[in-house]
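> Pasting the sequence and the predicted coordinates here, then a few questions.
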Amino acid sequence: MEIIISHQRTDFDGLAAMVAAKKLHPEAVMVFSGKTTNNVKRYMSLYKDRITVKKPSDIDYKQINRIIMVDTRVAARIGPFSDLVEENDVDVLIYDHHLGRNNPIQNAEEIIEPVGATSTMLVDKIYSQGIDMTSFEATLFALGIYEDTGCLIYESTTSEDARAVGYLLDQGANLEIVEEYIEYSLNRKQQELFNKLLDSIHQISIKGYEIDIFQAEMEEYIPDVSLLAHKLNELHDADALFVLAKYNQKLLIVGRSNDDSINVGETLKYFGGGGHNRAASATIKTSDEWELIEWQEKVLQVVKEKINPAILVEDIMSTPVETITPDTTMREADQMMLRHGHSGLVVEKDNEIVGIISRRDIDKVRNYDLLHAPVKGYMRREVVTIEPNASLKEVQEAIVEHDIGRLPVVTAEGELIGIVTRSDLLKLFYGTDDYLKNRQNLYGRSLVQVQEKRYDISDKLELIDEQLLALLKKAGRMADSLDFDLYIVGGFPRDLVLGQVNHDLDLVVEGDGIEFARELSKELGGHLDIYHEFGTAVVSLEDLKLDIATTRVEYYPQVASLPEVEHGSIQQDLFRRDFTINALAIQLNQASFGQLVDYFSGKKDLEKGLIRLLHNFSLYDDPTRIFRGFRFASRYDYNFEENTEDLFKHAIELDVIEKLSSDRLFNKLELGLKDRNPVRFISLLDEYNILSYFSPGIEWNHETEILENNVTKVLDWLHDLEIVTSFEEWVLYLIVLVHGLNETEIKDFANKFNINKNLFDRLMTSLKADKYIRILHDAEDNSAIYYLLQGLAIEDMLFLLIKDFSLEEEIKLYLEKLQWTDIEVSGEEIIALGYSPGPIFREVLDEVRKAKLNGEVETYEEEKEYLEQLLAERESE
């Protein structure tokens, strides 16, 4: 029996997702895991004949062999079914849009997509499979999407949500019904509580963020306090709000956030609650010891600790700061501003800030012919400063409140380390076309000088086989016919400069990438796949594929989020990448075929062996670039450029890696272990204090490093044997990495990263390695070796060698000979001798096998003779 469930207190997205999942899995039965929200309850009272949803009491739990969960992936949220999803004989399929959940359900199949509502992803699957829907269903699905995306205005809303709503409207979705249930009036008790909360408002500024907090006592529980929080949020323009409602020795806290720097889910987790970054709640059992005002202060204290501005002053400030003395003339100050492109200067005396002189001040005295006068007579003496760990909110407040254009950045010890200007903020928020000119931009401040350089690398093109070279020339001619500029980018030009051929063929088009892909596919006779939402296409040929995209700009609205994309030039397209060595392109148009295009001195960095970031927000946009940098450093034996190394350390200290899901984090570890120099990759993880993100118990010490280096030795030994084996070599590096963990730590590691059963078994077997090594050393004959190793996977045996290479002869003997040893006699010979089947069959056949393994018998006749001897001995006993 299959059932479809959602979380307790099922909302419209949960209900709609259940109905949508039912269309995809028609044999499944829908079941509520608990109560529903009031508006869903009201909806179901009218439409229960159209939607059949059973109660848990209607279900025979013993008959359930599959559970389909929607709009949640947390076992604790599905009430009476929470134990079932952990059972081995129950399959679990999850559809959810919540990313980064902890404690995943072991062995569940997860389909997780970063959209605003679970209903969106299921509607897309219904559409893809060509399944019809009624206008009633379309209306319900629209309700689910509108509720979870705030009618498509929450920041979590994606273009997929909007497209899904458009499709549902085409299918007859009724927006009047949607409006009726999304917005419903408050009852009398809710209105009374709402008025109390309004009267109790307390406003406070924390780290520059405006926080509103409301509190009220209730004589009894009043449902849908979250709705009241939503309405309060609409009435007040705060960065976040918290509602505290106390009743019957319980305290309900509801949080809403309008800024990514304030994660109310993390805040209320402190009180045992949870939810989204933008919406969360917690219920606490209280006593009369604490008044509401005390709870309010505690909430604000936790908020202060949890606020984590995505961008700090130190991330955007300019440094070093040009300073002048009070005796510098206005003319000298004017010339200095012109020379450096500044609109103001900091005035210092004896390493102490004493004033600010601005372009406006100089323009005033210019009319009076006073440029010879010292700046101390005209400078602004009331200098407002800011600390490097202040938030953008605090910068904005200071600039607006004091009507100033620049803020010197000063440490707690009074040291001037940078400056933030009004222009920096404007470029950060609105910069677009000018961001390649060493200014603030959608990516952050450029770390490179921008100058187009072109190199003739025709000699390197000789490394490419003739067939691939002909294909690239044909693509260039096609681009010419369409009047497009065509480039090959990514790993191909980087590795070609290094004298290597990379068969990842990423083409970018200044023009229309999809149109180019269509025409090229026709020309080459390839299979074409188009992805309109990303503006990309893939042309698949018999033995290779071409990834084609329009040159574009992309930026990240928040840390570790998916990028937003807009069209751009090849220069802009290259600048959006991670490192200078990956920002190279080879033009394929006929007139410029084979020219290496380099805007950011990537070729020079390749030659110097340097890894240099292109922009200072790069690691905040995409923390996986940290791991990519480690892979390049280990693969090519390169070093990090000084500023880049500082940014790596700073990003790691700010815990940006915590933003990555466990799946993405493990994937980056796997890629590093599969790369050319996994040992150095691991050493870099240790050097930058990243190993603890995988498990606090992992240690990189001298013993571990020796074992990791032994992996290559053992793999070379295995390859020399020329034995056909099937396993993934990177797994050996992982086994060595975690071999110091105990059983509990390995299980925690496996749960955190959803490790598959085979890999989990390999990690668990490694715990017994020392025991196996001792037994192998003590083995007196071949049969002892055989019976010990036959139950081990090839990875297990190789790990024994990694730990003790002196066992090579024993393991070689097993791999080359013993594992293939079989006996020709069977139970048929025993029956022919007049015996009836029984335990003796296995016992004597095992003895024959041991004898053959030890070389005591070889031919069939010898086996049969020894078998008869064994049977006779058994009869005489």
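Looks like it came in fine.
> okay, CA-based contacts and neighbour counts for the rest of this
Will do.
> What segments of the stretch 751-877 of the chain are helices?
For the stretch 751-877 of the chain, the helices defined by DSSP state H, counting those that start in this stretch occupy 757-765, 769-778, 782-789, 794-803, 808-816, 827-832, 839-853, 860-876.
> most tightly surrounded among the ones you listed?
helix 794-803 (a mean of 22; mean count of other Cα atoms under 10 Å).
> rewinding a little: present the helices of the stretch 751-877 of the chain as JSON lines; the columns should include distance to residue 159.
As requested, the helices of the stretch 751-877 of the chain are exported to JSON lines (distance: least, Cα to Cα, whole Å):
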{"stretch": "helix 757-765", "distance to residue 159": "37"}
{"stretch": "helix 769-778", "distance to residue 159": "52"}
{"stretch": "helix 782-789", "distance to residue 159": "55"}
{"stretch": "helix 794-803", "distance to residue 159": "45"}
{"stretch": "helix 808-816", "distance to residue 159": "55"}
{"stretch": "helix 827-832", "distance to residue 159": "68"}
{"stretch": "helix 839-853", "distance to residue 159": "66"}
{"stretch": "helix 860-876", "distance to residue 159": "72"}
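> Show me what counts as buried in the helix or strand containing residue 517.
Assigned by DSSP states H and E, residue 517 belongs to helix 513-524. For helix 513-524, the buried set under the neighbour-count rule, 16 or more other Cα atoms under 10 Å, comprises 513-514, 516-518, 520-521.
> and the helix of greatest length in the chain, what other elements does it pack with?
As assigned by DSSP state H, the longest helix anywhere in the chain is helix 702-721. Secondary-structure packing of helix 702-721 (3 or more Cα pairs under 8 Å, 6 or more residues apart in numbering; DSSP states H and E): helix 678-687, helix 730-738, helix 794-803.
> ok, second structure coming up, stack it against the first:
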Amino acid sequence: MQPTSPLRSEAVVHTLITTHKNADLDGIASMLAAKKLYPEARIVLPGSDSPQFRHFFVQSLLYLFDLIPFREVQPETIKTLVIVDTRQKDRIGELASLTQSQDIALHIYDHHPPAPGDLRGQIHVCGETGATVSLMVPLLIQHSIRLTPEEATLLAMGIYEDTGHLTSNSTTAEDFESLAWLMRQGAHLPTVGDVLTRELDPEQVRLLNEMLDSATEMSVHGTPLTLTRLSRETYVPDLAFLVHHFMRMEKISVLFLMARMDGKIHLIGRSRLPDMNMGALMQHFEGGGHTAAGAATIRSQTLAQVETRLLRLLDTYMPRRFQALEIMSTPAHTIGPTVSFRSASQTMTRYNVNALLVTEKGDTQSLLLGLITRQIVEQGLSHAMDTTLVQDYLISEVETVPPDAPLHLIQDAIVGGKQRVLPVMDPRHGIVGVITRTDLLQLMVKEQEETPSAKDVIPTDHQPRTRDIINLMRERLPSKILALLADIGKSADQSGCNAFVVGGFVRDLLLYRKNEDIDIVVEGDGILFAKAFAATRQARVHAYSKFGTAVITLDDGFKVDVATARTEYYTAPAALPEVEKSSLKADLYRRDFTINTLAIQLNQSRYGTLIDHFAGQKDIKDKTLRIIHNLSFVEDPTRIFRAVRFESRFGFSIGKLTVRLIENAIRMGVFKRLSGARAMGEIIAILEESDPVPSILRLHEFRLLAALHPAMALTETTTQLLMESRKALDGYELMAEDSNCLRWLVYFMVILTPCTSGEAREVCRILRLAKWQEDLCVRERQQADHCLKRLAKELPLDNSILYARLHVFKTEVLVYMMAAADSNRTRKAIAHFLSRLRSVRPEIQGRDLKNLGLPPGPRYKKILIQVLDAKLNGLLQTKEDETAFVARILSDTGRQNGNLELIK
């Protein structure tokens, strides 16, 4: 909406004009333009009653502004507040209080993109021009307002400075049109040039030198940028001028200045990149701006805290400079020149491509002759040219790019050159890949999705799916856990970092499964946060600086795992990953499945916000297990075990693509590079599940067991024995008062039953089992098999004989024997031993034998065994019975030998 002609003549009790704090030339010039539209208005500068402009020309025009100090403003008389070059109330200082009054009309003129918290005026003239002056000039023209040459010159300065001398990416046609009108009004461009390129005074030279000394050059996504710092006790005006001078002098594309002054951090950013939104980035610091420039004032934070947060945000806002090597598809599909059209069509169908490179073998590498498209081939086939050779109709004029070619060259070749497929050529290795139109389109769509827009500013580093799940948390979580999570969020706010509870805890919350294993990811320094939080609870902290992790142990023994948000990369398939600090999204990206990538933010302002970068909620709803990227299993084959385990545990299905990628990874032989200890750790996790049998069968279906060792192949007998093992384990746990049986060992013994003794030992050593575990799985299991055969022939037996047969075996072997027994009679006998006989011990001891007159010696053991046998057979009930029994033994022995001396 634009002001109408009565605006200038209406009687206004009091009209104020203002702009943002630390006003630049565009803000100053726009206030002057507003003064021409509202001649009875007074101008108030926020944050300063006595502004000091360094350039003489601007100072000489201050009389035109009709300035009034804020202390003289009487709010009760104000009817209209005119705000130029901003629409954020936080940026107009003490005048922000006037925007809350229902009696004061707001008239807003601003060229910055929309942002959360924008004021909305009764008159609202906003558009994305290079400068606010360019929005106001058409209004001056509409109301036939003429300017003096000095006024026109000042307005031209505003346009020139905010558009980088009409060279920034934010410059629009409206800026040129406005400047043309200003020149017709007498704007003096030499004066504009003198002001904008004026010489530095001694103090500015010192500041510039300090900026140069503290400058740090870095690269984000392949894009270079410079970060510099200043520190002063009092406010320094004209920082924007210094930033502009610094960029021009050093030929910098992206620059950030962090200046600590008057107890606050002033952050200024400038960019010459067309695909970076500086204003949207500054909104995270409660500032603003447009695509090429932005600024913010930050309170209660240090330079280090601001820098840390800025660098995190740059991971999103800095455009990525993709190279051909990152975009290309491999391998490149090729055919020879003497291939027929019919064969070429079949090859394109097989690989689902629309173009093929035509090559012939050279001395050291394949030589590129050209390319053939599906369109050419299909047209030929429609004319019965089935046997026509490709070499007769190939496209020979083909552009290529090197592996390090930037995106703009790739776009020029594919879009500008209308080339369907672009070969990527390495001087030493020849054709290393191709870039198709689809590859380029997918990249451009991805960039569009991930590039933040000023019209859709995101509250975190990336743009995930989010929803509020506070009510679900309150419904499902114990009050103790809720209070703990809330305290973690408060501590994160105090530490100036973002904290999230992630992974299995969040997954199981959505699945309505109990899980109180709390894993916290911190964007920042996880160890420092852990120590700060522990101090509020008088808790203990064990930190692991190498990995940026810590474990907090509360006074009741409850533990919380804390990790610094990190990314990881693999130097080779199946190798352990290298890790480095990163963002939440990168931290979640390194996880195994989408259902484990969900996070809940704990900071107070966003407490209870579920963050879903990888559609994990959808996969939970669809009961589908899906990996995050296609090389996941190649990088870490142990994820295949976890896929199988989760599929059974949650009743999910492994997605079709994920199944194919599992099969591909196994076919590639990735497990040959995997350490046995890591593989065994995942196998144990599967075997410890309440019912691991479906997972074991799934491992067999994927031929994963055979991939570890060819002898580990399930048979029908083994499968049946696995099912019996589960029954035996469940039965044992019901009868045992204190179950100390390692469930996984029982199942693992069963898995090894098809193996010979030598093969079983080889498997145990490949998987790095402990020596006692190996002996149990091989030697003791074989002894157990022999014992089962013996029992089958001997039963029924006296309890003492049954005890003698079985007491030598560990619990795991006995449970295995229950499962492997051929008859219920044998199973009942073993169960009887476990539940009734195994714990039987004589009450009488060696000292009792000594009191009966028997000197210490080998006979002690023999007599105690006799007592045990009698007790097992139900002949002895009490210690008195045992004492009398021993006395009879001694008496009978004495009579047989004549005196006790002979039995000493």
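Received it, and whenever you're ready, just let me know what you need. Just so we're clear, the structure is a prediction, and the values are computed from it rather than from any experiment.
> Quantify their similarity with the TM-score.
The TM-score (TM-score structural alignment, normalised by the length of structure 1) is 0.50; 498 aligned residues with a Cα RMSD of 4.3 Å.
> returning to that earlier point: for the helix or strand following the helix holding residue 517 of structure 1, name the packing helices and strands.
Going down the chain from helix 513-524 of structure 1, the next helix or strand is strand 527-531, by DSSP H and E. Strand 527-531 of structure 1 sits against helix 513-524, strand 536-540, with contacts defined as 3+ Cα pairs under 8 Å, 6+ apart.
> List just the one of these that sits closest to residue 505 of structure 1.
Closest to residue 505 of structure 1 of these is strand 536-540 (Cα to Cα; 10.2 Å).
> what about residue 477 of structure 1, how many neighbours?
Residue 477 of structure 1: 20 surrounding residues under other Cα atoms under 10 Å.
> Repeat that for residue 698 of structure 1.
Residue 698 of structure 1, neighbours per other Cα under 10 Å, totals 18.
> That one -> structure 2?
Using TM-score structural alignment as the criterion, residue 698 of structure 1 maps onto residue 712 of structure 2.
> Please apply the same query to residue 136 of structure 1.
Matched across to structure 2, residue 136 of structure 1 finds no residue, judged by TM-score structural alignment.
> quick check, residue 136 of structure 1 in a helix?
Yes - the assignment for residue 136 of structure 1 is a helix, going by DSSP: H, G, I helix; E, B strand; the rest coil.
> Number of residues surrounding it?
Applying other Cα under 10 Å, we find 16 other residues in the vicinity of residue 136 of structure 1.
> State the distance from it to residue 613 of structure 1.
Separation of residue 136 of structure 1 from residue 613 of structure 1 (Cα to Cα, to the nearest Å) stands at 52 Å.
> Surely residue 124 of structure 2 forms part of a helix?
No - Residue 124 of structure 2 is assigned strand when assessed by three-state DSSP, not a helix.
> how about the residue lying closest to it once chain neighbours are set aside, secondary structure?
The spatial neighbour of residue 124 of structure 2 that comes closest, neighbours along the chain excluded (Cα to Cα, 6 or more residues apart in numbering), is residue 108 at 5.0 Å. Secondary structure, three-state DSSP: residue 108 of structure 2 is strand.
> Residue 108 of structure 2 against residue 80, yeah?
No - in this structure residue 108 of structure 2 lies outside contact range of residue 80 using Cα atoms under 8 Å: 10.5 Å.
> Between these two, point out the one with more neighbours.
Counted by other Cα under 10 Å, residue 108 of structure 2 and residue 80 do not tie: residue 108 has more neighbours, with 24 against 21.
> residue boundaries of the helices in the stretch 551-700 of structure 2?
Under DSSP H, counting those that start in this stretch, the stretch 551-700 of structure 2 gives helices at 584-589, 616-622, 632-635, 638-650, 656-668, 676-687, 693-701.
> In structure 1, point out the residues matching the shortest one.
Looking back up the chat, that one is helix 632-635 of structure 2. Using TM-score structural alignment, helix 632-635 of structure 2 pairs with 618-621 in structure 1.
> residues making contact with the matching stretch?
Here stretch 618-621 of structure 1 makes contact (Cα atoms under 8 Å, 6 or more residues apart in numbering) with 443-444, 555-556, 558-561, 578, 625-626, 647-648, 651, 656.
> out of these, who has the most neighbours?
Most surrounded of the contacts of stretch 618-621 of structure 1: other Cα under 10 Å gives residue 443, at 25 neighbours.
> Show me what stretch 529-545 of structure 2 is in contact with.
Contacts for stretch 529-545 of structure 2 (Cα under 8 Å, 6+ apart): 488, 491-492, 495, 522, 527, 549-555, 562.
> about what we covered before: got the buried residues for the longest helix of structure 1?
For helix 702-721 of structure 1, the neighbour count (16+ other Cα under 10 Å) marks 704-705, 707-712, 714-715, 718 as buried.
> Go through these and name the one nearest residue 407 of structure 1.
residue 705 (48.3 Å).
> Skip the chain neighbours and tell me the closest residue to the closest one.
Using Cα to Cα, 6+ apart and skipping the chain neighbours, the partner closest in space to residue 705 of structure 1 is residue 679 (7.3 Å).
> for residue 802 of structure 1, same thing?
Closest to residue 802 of structure 1 by Cα to Cα, 6+ apart is residue 710, at 5.5 Å.
> Just tell me what residue 598 of structure 2 corresponds to in structure 1.
Aligned partner of residue 598 of structure 2 by TM-score structural alignment: residue 584.
> Just give me the match in structure 2 for residue 731 of structure 1.
Structural alignment (TM-score structural alignment) places residue 731 of structure 1 against residue 745 in structure 2.
> residues contacting the match of residue 598 of structure 2?
489-490, 493-494, 574, 596-599, 602-603.
> again, only this time at 10 Å
487-494, 497, 571, 574-575, 577, 596-603 (Cα atoms under 10 Å, 6 or more residues apart in numbering).
> what's the burial count for the aligned partner of residue 620 of structure 2 in structure 1?
In structure 1, residue 620 of structure 2 lines up with residue 606, judged by TM-score structural alignment. Close neighbours of residue 606 of structure 1, defined as other Cα under 10 Å, add up to 20.
> Show me where the stretch 201-350 of structure 1 has its strands.
Ranges of strands within the stretch 201-350 of structure 1 are 202-206, 209-217, 240-247, 250-257, 274-275, 279-285, 323-324, 344-349, based on DSSP state E, counting those that start in this stretch.
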